[in-house]
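> sequence and predicted structure, then a few things I'm wondering about:
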Amino acid sequence: MARHIKRLARDYERDGEKSPMVKRRYGRGQVEFQELKTDLASLHRGLCVKLLHLYKIVGKEDLYHASSS
């Protein structure tokens, strides 16, 4: 996926002003990248909540907060 985005960026820099097709492909790549960032942020948030819940269950919530400092 990263290679795909790099290739799109290179093509856009090379002839993006001239080619509407490259502009469309670049735009789709940007949308896909933004969706991936959103998904990753959601995953991170969900994992942090699960970890906090586990720390609370074992009675070590203070350790959870100490590790995030």
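Sure thing, it's come through.
> from here on, contacts and neighbour counts on C-alpha atoms
OK.
> what about the longest helix in the chain?
helix 20-57 (DSSP state H).
> other SSEs contacting it?
Helices and strands touching helix 20-57, by 3 or more C-alpha pairs under 8 Å, 6 or more residues apart in numbering; DSSP states H and E, are helix 2-15, helix 61-67.
> which one of those is the most hemmed in?
helix 2-15 (a mean of 14; mean count of other C-alpha atoms under 10 Å).
> and the closest residue to L51 other than its chain neighbours, how far from L54?
Distances taken as C-alpha to C-alpha, 6 or more residues apart in numbering put Y64 closest to L51, at 7.9 Å, once the chain neighbours are dropped. Using C-alpha to C-alpha, to the nearest Å, we find Y64 at a distance of 9 Å from L54.
> okay, pairing it with this:
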Amino acid sequence: MGALITWFTGSRFALTVGKWAAIALTITLFLLSLRRSGERVNEHLKLTRFRHLNLPPPLWRKAPSRAAFM
């Protein structure tokens, strides 16, 4: 069994599969990172917009519907 695993992991096929799996994982993690940073930027922009409206904190939840009319 050990010889079979050693043969498979040392084969060109396994190296190619491993390379493409690593590339796919890297791209996936990069896209998830972009999404997360975009969410953080969006939240920051919302908070700064609400601060400029000079609303007290409890009214921030209702502010998006009110901000649409401004």
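Nice, thanks for sending it over. Small disclaimer: the values here were computed from a predicted structure and weren't measured.
> please state their TM-score.
The TM-score (TM-score structural alignment, normalised by the length of structure 1) is 0.61; 51 aligned residues with a C-alpha RMSD of 2.4 Å.
> do I have it right that the residue nearest to L51 of structure 1 meets Y55?
Yes - assessed by C-alpha atoms under 8 Å, Y64 of structure 1 is found in contact with Y55 at 6.4 Å.
> shared neighbours, those two?
Taking C-alpha atoms under 8 Å, 6 or more residues apart in numbering as the criterion, Y64 of structure 1 and Y55 do not both touch any residue.
> which position in structure 2 pairs with Q34 of structure 1?
Alignment note: Q34 of structure 1 maps to L29 in structure 2; criterion TM-score structural alignment.
> no no, M21 of structure 1
In structure 2, the residue matched to M21 of structure 1 (TM-score structural alignment) is T16.
> try H53 of structure 1
Alignment note (TM-score structural alignment): H53 of structure 1 maps to T48 of structure 2.
> state the number of residues packed around D39 of structure 1.
12 (other C-alpha atoms under 10 Å).
> for the one helix or strand L4 of structure 2 maps to, buried residues please.
Assigned by DSSP states H and E, L4 of structure 2 belongs to helix 2-9. Using 16 or more other C-alpha atoms under 10 Å as the test for burial, helix 2-9 of structure 2 gives no buried residues.
> who's in contact with that helix?
Helix 2-9 of structure 2 is touched from outside by A14, L15, with contacts defined as C-alpha under 8 Å, 6+ apart.
> do stretch 28-41 of structure 2 as well
In this structure, no residues lie in contact with stretch 28-41 of structure 2 by C-alpha under 8 Å, 6+ apart.
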